[in-house]
Structures are given as structure tokens and as C-alpha cells.
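Novice: Turn this into a model:
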Amino acid sequence: MISYKEAGVDIDAGNSFVEGIKPFVKSTLTPNVIGGIGSFSGAFRLPSGYKKPTLLAATDGVGTKLRLAIDANKLDSVGQDLVAMCVNDLICNFATPMFFLDYYATAKLDVDSAKKVVKGISDGCKIAKCALIGGETAEMPSMYEAGDFDLAGFAVGIGEEDEIDRTKFVKAGDVLVALPSSGLHSNGYSLARAVIKKQGLDLDSDFGGKPLIDVLLTPTRIYVEEFLKLKGEISALAHITGGGIVENLPRVFPAGLGAKVKRGAIKTPEIFKLIAKSVEQSEMDRTFNCGVGMILVVPEQNVSSVLSKCDGYVIGEVCSGSGVEMI
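Specialist: This is a model prediction of the structure:
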């Protein structure tokens, strides 16, 4: 006879993990959550006050930033990364995040490590003002190497049907306001890791007053609060992820419009300058956010008001044409 535990899956550890994360999950619950953790699915009451309520959903992972976090045994912030990558996409379609679910797959469940990850997810959910209403943890010893795990996240939001397509609100002359990123966020880490290896950098070495590894693992900024504060004054938002400004910003433009972005106006953190020593500018432009985590498209008459309510700054404008010209 052989048990499930001998085959590599520990049901008791899984149950212990569920009990251990209940306080984290409970801390994210909002009045619209129905029930709690432990059922077969999560339940959420639709908010009222919408004329044509529409559900929007986004899913993402953390990418190979997770490789750095696992190797360094610094797992406290990757959960926030997971939430951020999903909810920052939702708000670009003017959706207010409502709830989040996660998927955690590993070779063998390390309860303490997994709890750190879920604590980070709950922290991210609180910043994003959404509820963590469920998740799945899978032990798959034949699928992952010992000590490894992967993450996926799923966020659902609600918006007005007529407000989802932002391209119809964008006009020539609109001003581009950059909201700073907190660092690399969760994109380009395969290239960043290759650069670090090529340059022979020590991840524990000092970089601007703290270890380089901590700079690289700075959690992705969540922009939900800024969106909720400014949504009545902006035309569109573009989440600057993989593809950089040049590939993400055009997604909010209608046919016939493009943008001019002043490269010199961008406030670029030192970590990007370090990477740029080994990477061509064109490759930097289409791989990293280079310091800009979100771009707001703002009607000219609202620029002063928007700037007074956030840490954004002007980097360019919408113009006739197509694509993004970095000038």
C-alpha cells in the first residue's frame, strides 16, 4: 500500500495552510462578499448604482521575477506583484476591481513560504480595494523542481458598458501624464537577469542604499486609488508593462491618432540605467517601463487639476498619426 503523502502530496499540510491564511483573507473582505473561505467557490454581490453594469476580468502572473524571489528566499512582496499586474489592467477599461483569486502550484507545499505569498496577495488586495475570495493550491511533485512554485492571479471588476472602450474619448491635443513606476514592476526580468549575469553583479551589493536584490524585488505599484480619484477627469489610461510605452500606449488611441513622448522628460530610476549599460535603447523601450508605470491621457483643461491630485508629470501629447514617437 502507498499513501498520497508518500506519493508527494500532503493533504494535512494543505489543510494547515488553509487555516493559516484565513486571517489574511478575512482582512480583505468587503461588504459585498457573501460567505467566506472554505466553500467550493467565492461569492460576491454585484454593486448597485450602475446603468449598464459590465463585468471585466484580467489574469496574469509574476514572470521570472519569481525566480529571483525564490532564489533569494524573499517572498513577502510577490503576492502584491500578482495583484498589481491584474488590477492595473482592469482600471485601463475603467473597471473598479471587486475581487481576486489566486492559483499557487508547487512541487511540495512549504506552508510558511506559501503563507508569506498569500499575505502579500492580501496586502495587494487591500491596496487595490478588492476582496480575496478564493484560490487554489496544488502540489504537483512531478511537474516542478523541489522548492519551486508558480503563481497566477485572476481579478474581476465592474464598469459601465459605455465607458469600457476608452479610444472614443481620446482626442488630439490631450496631454500624457506619467505616473511613476516603483521599479521594473513584473516585466523584463529574463533580460534583467541576463544583464546581471553578464555584468557579474552581486545581488547583495549596495545599490542606492539597499541591496540590489531588494531593488529588483520592489513590489509593483498598484494604481487603483489614483484611478478612482481621477477617473472623472481623464480620457484613458495605459498600463505600461511588457512592450513598454511604445507598444502599450497605442492601445488607447483610435485610428488616426498617435503620440509624441519626450524621452528627456521621463524620470528614469537608476536600476534602468544600470540595465541600459548592456541593452540597446530600442530594446529598453520595448521591454521595460523605464520608470513609467501608468500613463494618463488627460484633456488639456484638466491637466492642472490632475497633476495637483497625484505624483504624475507631463511627458508628451496625443497628435495625429499613429504609434508613439520618442523625441
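Novice: Every contact and neighbour count from this point should use C-alpha atoms.
Specialist: OK.
Novice: Could you look up the SS state of Leu237?
Specialist: Put simply, Leu237 is strand when judged by DSSP: H, G, I helix; E, B strand; the rest coil.
Novice: What count of nearby residues applies to it?
Specialist: Other residues near Leu237 number 27, with proximity taken as other Cα atoms under 10 Å.
Novice: Distance-wise, check it relative to Asp89.
Specialist: According to Cα to Cα, to the nearest Å, Leu237 and Asp89 sit 9 Å apart.
Novice: what do you get for Lys119?
Specialist: Counting by Cα to Cα, the gap from Lys119 to Asp89 is 22 Å.
Novice: what's the answer for Thr106, then?
Specialist: Using Cα to Cα, Thr106 is found at 26 Å from Asp89.
Novice: and those two? which has more neighbours close in?
Specialist: Under the neighbour definition other Cα under 10 Å, Thr106 and Asp89 were set side by side, and Asp89 has more, 26 against 22.
Novice: Does anything pack onto whichever strand or helix holds Gly135? Which helices or strands?
Specialist: Per DSSP states H and E, Gly135 falls inside strand 131-139. Using 3 or more Cα pairs under 8 Å, 6 or more residues apart in numbering; DSSP states H and E, the elements in contact with strand 131-139 are helix 11-26, strand 96-106, helix 111-127.
Novice: next up, for comparison:
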Amino acid sequence: MHRLLHPRLSGAGAPRGRQARVRTGSRTGPDPLEPKLPGPISYRSAGVDIAAADELLEDLGERLKSTYTPLVLAGLGGFGGAMRLPPGMSDPALVLSIDSVGTKIAVAARHGRLESIGADLVNHCANDVLAMGARPLAFLDYVAHSDLPNSALEAAIGGVADACLKHSVPLIGGETAQLPGIYRSGQLDLVGAMVGVAETEQLLTPDRVSSGDLLIGLPSNGIHTNGYSLVQRALDGLDHSAHNPEVGRPLIDEMLAVHRSYVNELTPFLDRIHGLAHITGGGICANTARIVPPGLSAQFGWGSWQVPPIFHLIQRRAQIGFEELAQVFNLGLGMVVIGRRELADDLVRQIPGSTLVGQVIESAGARAEILR
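Specialist: A predicted model of the protein is given here:
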């Protein structure tokens, strides 16, 4: 029997000490009917290698710290990242966005090309906070897998760090989770959260958009990071490594082309922009409708921009109509800018590939539509 000595009780008449007995049962060994295991089991043999995780962090440490800016107060190794807000802001608002690479990551993993998906993730999230009128401030990532070697994880996380560096955004924290039983062998997922900051009065909200505003389209870099469940099925059976004459390069290069960031190009124009639509899942109309107020409609003129041939190939192979194609893919427009004529002229002149694609009109109908 185990005995626990309780603390002495205070007050008059309290005993000098009391003992209590805790019964633990009479068995001192395992239940003879309990199923036997073949031998000792360690955390590593159960599928989680702590030593490998520590080694990964050590190998990546300097690369991650290279993304830090003077605003960072605490980063790698703590329970959380900490940083100051940029100086000189009078009424700062934080803008937060979280996303993943989606099933594009399966394509990259199959072909052993995980370096690019980090940039896909950072650029996607950076564009989302930009669409609110914010500048990227900090980034966090989450990688989950079952049994990938450190070389693969280092490629993916290193790609995140490199993309953060290009945006002058610190990778201020993250998590690498080894989850056997949840992910199959060779699988991984990559998720990221971007924190942006803007003056509250400069946030881009639908009330800034008005009738007579113009729509300026900035070209995408192909598929970006949406629709890959359909892409993989549509392009199944084709040689992904050979040169494809329809798209002008190997299909795998087209499929893994990095999601374009528009942050550095558009930030100088933020004070003149009325609205920004990052064209991701849902396509041109669904995403543009999010920034158009009731009573107005963004009207896109079909044929006013160049549609990359990969989308025609997917449509033909999948045998889908234009409506579904437009609901899934960006069709060549990665970002739609809304503003006045002077802004449109400057964007078309200064950003290669930018083009006027439509206008905002008064309408009680759909808030965005493509006129064919």
C-alpha cells in the first residue's frame, strides 16, 4: 500500500498529522489475459522521429532566421512569434489570411519537385492580404506528413523561407507534424497563414467601388493553385515530362508554374485602387463579385485578355462547358484591379501584360459576369 501524508491542518484542535491510504489493487504485474506485443515500442518505431525533427530544425535554422526583419522580437525556438507593428501608423488594422497549396502538392510530390510549392503558398496568401489593401507583415507555416525524409521537408519549408525573403516578410513561426495513420506514406500537406497590416481607413472595402470604374486584368502564371483535382484527371494519360506543343513546354512545368505574387507590383498603387480581386477558386466572376457592392456589376468583355492554352487543353480533355471552366480556373487573370481611367492607364503602361478587361456599371443583376 502507498501512503500519502497530507499537510498539517490549521486551526485549534487540528491533528498533528493524518494519513490516508490509496488502494492500488492487489496485482503487481500485467493481466495474464492481456495480448502480448512482439517487443519494446519506441516513439520512433511508432512512426514519429523526434531526432529527425530536431535535425531538420537545426539545418533550416539560419535559413529561417534570414527572413527576419528589425520588427521581429521573438521567433524560432519560442512558444510563439512576436513582432512590432511598423512605426508611424496611426490606426493600424491587422489582416489575416490562411490557405494551403491544395492538391497541387500531390503533383509536386509525385515528381519530386517540392521546392516551388513554398512560393505558391506564400504568394497566394500575400495576394489575399493585398486584396484587402494590406502589406504582408509576417508568415507562419504548417507542414504535416507521415514519413517523408528531411530532404523533402527541407525543400518545401526552404521554399517558404525563400518566398518570404522576397516579400521582406519574416517566417516567424511554424509547425512540422509527423502524423502516421493520418497521412499515407509519401504524402504531405502545406498550410500557411499571412498577417498583413494597413491603416484602417485605407482598407479596400466594396463601398469604394463605383459605377464608371474600370477593370484592369493582371495576367496569371497559368493555373496557379486552384482546380488541381480536375487538372490531374483531365491530363491523366498524357506524358507530363515531354514537350507539349499545345502549351509550348512540358506539361509538368506548366502544372507546377509558381502562383504569381502581385504585391511588389501593386503596392505603389494602393492609394489609388478602389478594389482588388485575387482570382482563385471560384474563378473570375465569383471572386470579383466579393468586392462589388449591391446595385453594381463588374462586366468583363470576353476576348479582351489572352487565355493561356492550358485551359483550352483541360476543357477539351475533361469535356466540360465554358461555365464550369470559368467557375474553377482563373482563365489567365490572376488579379483584377478596379479604379479610375488614370490608374488603368498607368497600370497598363507600367505592368507588363496588364490590360483593360471591362467596367463597372449600375445593375440589379449579377455583381460580376463575363459577356461573350
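Novice: For the aligned residue in structure 2 for Glu233 of structure 1, give me its contacts.
Specialist: Using TM-score structural alignment, the equivalent of Glu233 of structure 1 in structure 2 is Arg272. Contact partners of Arg272 of structure 2, counting by Cα atoms under 8 Å, 6 or more residues apart in numbering, are 339, 343.
Novice: same question, Gln359 of structure 2
Specialist: With contacts defined as Cα under 8 Å, 6+ apart, the neighbours of Gln359 of structure 2 are 212-215, 298-300.
Novice: how close does the residue lying closest to it once chain neighbours are set aside sit to Thr355 of structure 2?
Specialist: Here the nearest residue to Gln359 of structure 2 in space, its sequence neighbours aside, is Leu214; by Cα to Cα, 6 or more residues apart in numbering that works out to 4.2 Å. As defined by Cα to Cα, Leu214 of structure 2 lies at a distance of 11 Å from Thr355 of structure 2.
Novice: These two: which is more packed in?
Specialist: Between Leu214 of structure 2 and Thr355, counting by other Cα under 10 Å, Leu214 is the more crowded of the two (27 against 22).
Novice: Cross-check the contact I'm expecting between the more buried one and Ile361.
Specialist: No - applying Cα atoms under 8 Å, one finds Leu214 of structure 2 not in contact with Ile361, separated by 9.3 Å.
Novice: Tell me where the stretch 51-200 of structure 1 has helices.
Specialist: Assigned by DSSP state H, counting those that start in this stretch, the helices in the stretch 51-200 of structure 1 fall at 65-72, 78-90, 111-127, 189-199.
Novice: Give me the angle between the strand holding Gly135 of structure 1 and strand 96-106.
Specialist: For strand 131-139 of structure 1 against strand 96-106, the angle by axes from the mean of the first three to the mean of the last three Cα atoms, to 10 degrees is 10 degrees.
Novice: mean per-residue distance, strand 131-139 of structure 1 to structure 2?
Specialist: Superposing on structure 2 and averaging over aligned pairs (mean Cα distance after the TM-score superposition for structure 1), strand 131-139 of structure 1 comes out at 0.6 Å.
Novice: What is the corresponding segment of structure 2 for that strand?
Specialist: Using TM-score structural alignment, strand 131-139 of structure 1 corresponds to residues 170-178 of structure 2.
Novice: for stretch 169-187 of structure 1, same thing?
Specialist: By TM-score structural alignment, stretch 169-187 of structure 1 lines up with residues 208-226 in structure 2.
Novice: Could you pull out the strands in structure 1 for me?
Specialist: Applying DSSP state E to structure 1 gives strands spanning 33-34, 43-44, 53-60, 96-106, 131-139, 149-160, 175-180, 206-207, 210-211, 236-239, 257-261, 292-298, 313-320, 324-326.
Novice: Now tabulate those strands in JSON lines and tack on distance to Gly20 of structure 1.
Specialist: Compiled in JSON lines, the strands of structure 1 are given as follows (distance: least, Cα to Cα, whole Å):
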{"stretch": "strand 33-34", "distance to Gly20 of structure 1": "20"}
{"stretch": "strand 43-44", "distance to Gly20 of structure 1": "21"}
{"stretch": "strand 53-60", "distance to Gly20 of structure 1": "25"}
{"stretch": "strand 96-106", "distance to Gly20 of structure 1": "15"}
{"stretch": "strand 131-139", "distance to Gly20 of structure 1": "13"}
{"stretch": "strand 149-160", "distance to Gly20 of structure 1": "18"}
{"stretch": "strand 175-180", "distance to Gly20 of structure 1": "35"}
{"stretch": "strand 206-207", "distance to Gly20 of structure 1": "35"}
{"stretch": "strand 210-211", "distance to Gly20 of structure 1": "30"}
{"stretch": "strand 236-239", "distance to Gly20 of structure 1": "34"}
{"stretch": "strand 257-261", "distance to Gly20 of structure 1": "48"}
{"stretch": "strand 292-298", "distance to Gly20 of structure 1": "33"}
{"stretch": "strand 313-320", "distance to Gly20 of structure 1": "42"}
{"stretch": "strand 324-326", "distance to Gly20 of structure 1": "48"}
